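*Asks:* only the shape, not the letters, is given here:
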């Protein structure tokens, strides 16, 4: 279990580092006529993503060390020899990978259909991945997300939607 979480944390860190170069290609606030430039929000998210990836990696490594120290030597041998059941595919087990794939798709889709449409598609995918089953909940989430994005970026910050 610790190996999977470690791989996921390393994937999150890699995603943040790889996304840094394209993000730095966005214009800064000095290059545009808005108070906050298009680069601020993605850089903020990348900083948060990188920080949380580091925290997840540190917690996973700490928990692994504690689990190895607490496990008696005889059970280590028996756990290595014991057969594990074959892994079954389930959305709950792979949800984090689907979120990462959705984030990459969101970034690529934003360039072709625009920020608002791509954000609504990403919000829909994220809501369904988080387990929302009621279409009323999904529609309310999409409407609130659209109003917040339009209100914050266009009305409050004066940043036109791409």
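*Replies:* On my side now, so go ahead. Model, not experiment: these values are computed from the prediction.
*Asks:* contacts, neighbours, all on C-alpha from now
*Replies:* Will do.
*Asks:* could you identify the longest helix within this structure?
*Replies:* Of all segments of type helix in the chain, defined using DSSP state H, the longest is helix 40-70.
*Asks:* helix or strand right after that one?
*Replies:* helix 73-81 (DSSP states H and E).
*Asks:* comparison target below:
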């Protein structure tokens, strides 16, 4: 399991490093007529990706070292079985022999892929039908994927999200949207 976390953390760091030169090519606020330039948001996300990926890598490495050193420091492992206690041996052997659950392609197992596909679709759809309509569809789809079932809650979420996006970008920041 720890190898997967290492791979994920390294992938996040590599994504951030690959995105950094492209992000720096965006114009700054001094080069455009808006209060906050187009570079700010992607640069912030890229730096956060780099920081969080690095933090995940360091924390995973630190936890792995703690687990490796813990039995040596304590003198006993968490899996040690006492010869005097037959109950302790049965619980350890039961967990070691239990079959792993079968992996299935359920919505819960593939939800992250659907969210990424929705994000790509949102990006493509934005130039075709416009920002507000694409944002409403994207918010509706993401709300459903994340498990909301009440149509009242879904409707309120879509309206509030679209109003916030429109209000923040157009009204507050003065950034024209497609």
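*Replies:* Arrived safely. Owing to the predicted nature of the structure, the values given are computational and were not obtained by experimental measurement.
*Asks:* mean per-residue distance, the longest helix of structure 1 to structure 2?
*Replies:* With mean Cα distance after the TM-score superposition for structure 1, helix 40-70 of structure 1 departs from structure 2 by a mean of 2.3 Å once superposed.
*Asks:* go on, stretch 141-148 of structure 1?
*Replies:* Counting by mean Cα distance after the TM-score superposition for structure 1, stretch 141-148 of structure 1 comes out at 1.1 Å.
*Asks:* quickly find the element holding the most centrally placed residue in structure 2.
*Replies:* Centroid check for structure 2 by Cα atoms, centre = their mean gives residue 112 as the closest residue, at 8.3 Å. According to DSSP H and E, residue 112 of structure 2 maps onto helix 107-129.
*Asks:* please apply the same query to residue 147 of structure 1.
*Replies:* helix 135-149.
*Asks:* now that helix: buried residues?
*Replies:* Within helix 135-149 of structure 1, the residues that count as buried by 16 or more other Cα atoms under 10 Å are 138, 141, 142, 145, 146, 149.
*Asks:* so it matches what in structure 2?
*Replies:* Following TM-score structural alignment, the aligned partner range for helix 135-149 of structure 1 in structure 2 is 151-165.
*Asks:* re the thing from before, between the buried residues of helix 135-149 of structure 1, which is closest to residue 29 of structure 1?
*Replies:* Nearest to residue 29 of structure 1 among these is residue 149, at 19.1 Å by Cα to Cα.
*Asks:* of the buried residues of helix 135-149 of structure 1, closest to residue 16 of structure 1?
*Replies:* Among the buried residues of helix 135-149 of structure 1, residue 149 lies closest to residue 16 of structure 1 (Cα to Cα), at 22.8 Å.
*Asks:* now that closest one. Nearest residue, chain neighbours left out?
*Replies:* Among residues not flanking residue 149 of structure 1 along the chain, residue 116 sits closest, at 7.5 Å (Cα to Cα, 6 or more residues apart in numbering).
*Asks:* about what we covered before: now whatever helix or strand comes next after the helix holding residue 112 of structure 2 and helix 151-166, what's the angle there?
*Replies:* In the C-terminal direction, the helix or strand that comes right after helix 107-129 of structure 2 (DSSP H and E) is helix 131-145. Relative orientation of helix 131-145 of structure 2 versus helix 151-166 (axes from the mean of the first three to the mean of the last three Cα atoms, to 10 degrees): 140 degrees.
*Asks:* what about helix 131-145 of structure 2, distance to the chain center?
*Replies:* The chain centre lies 18 Å from the centre of helix 131-145 of structure 2; the measure is Cα atoms, centre = their mean, to the nearest Å.
*Asks:* hmm, who's touching that helix?
*Replies:* Contact partners of helix 131-145 of structure 2, identified using Cα atoms under 8 Å, 6 or more residues apart in numbering, comprise 111, 114-115, 118-119, 122, 125-126, 154-155, 157-159, 161-162, 166, 177-178.
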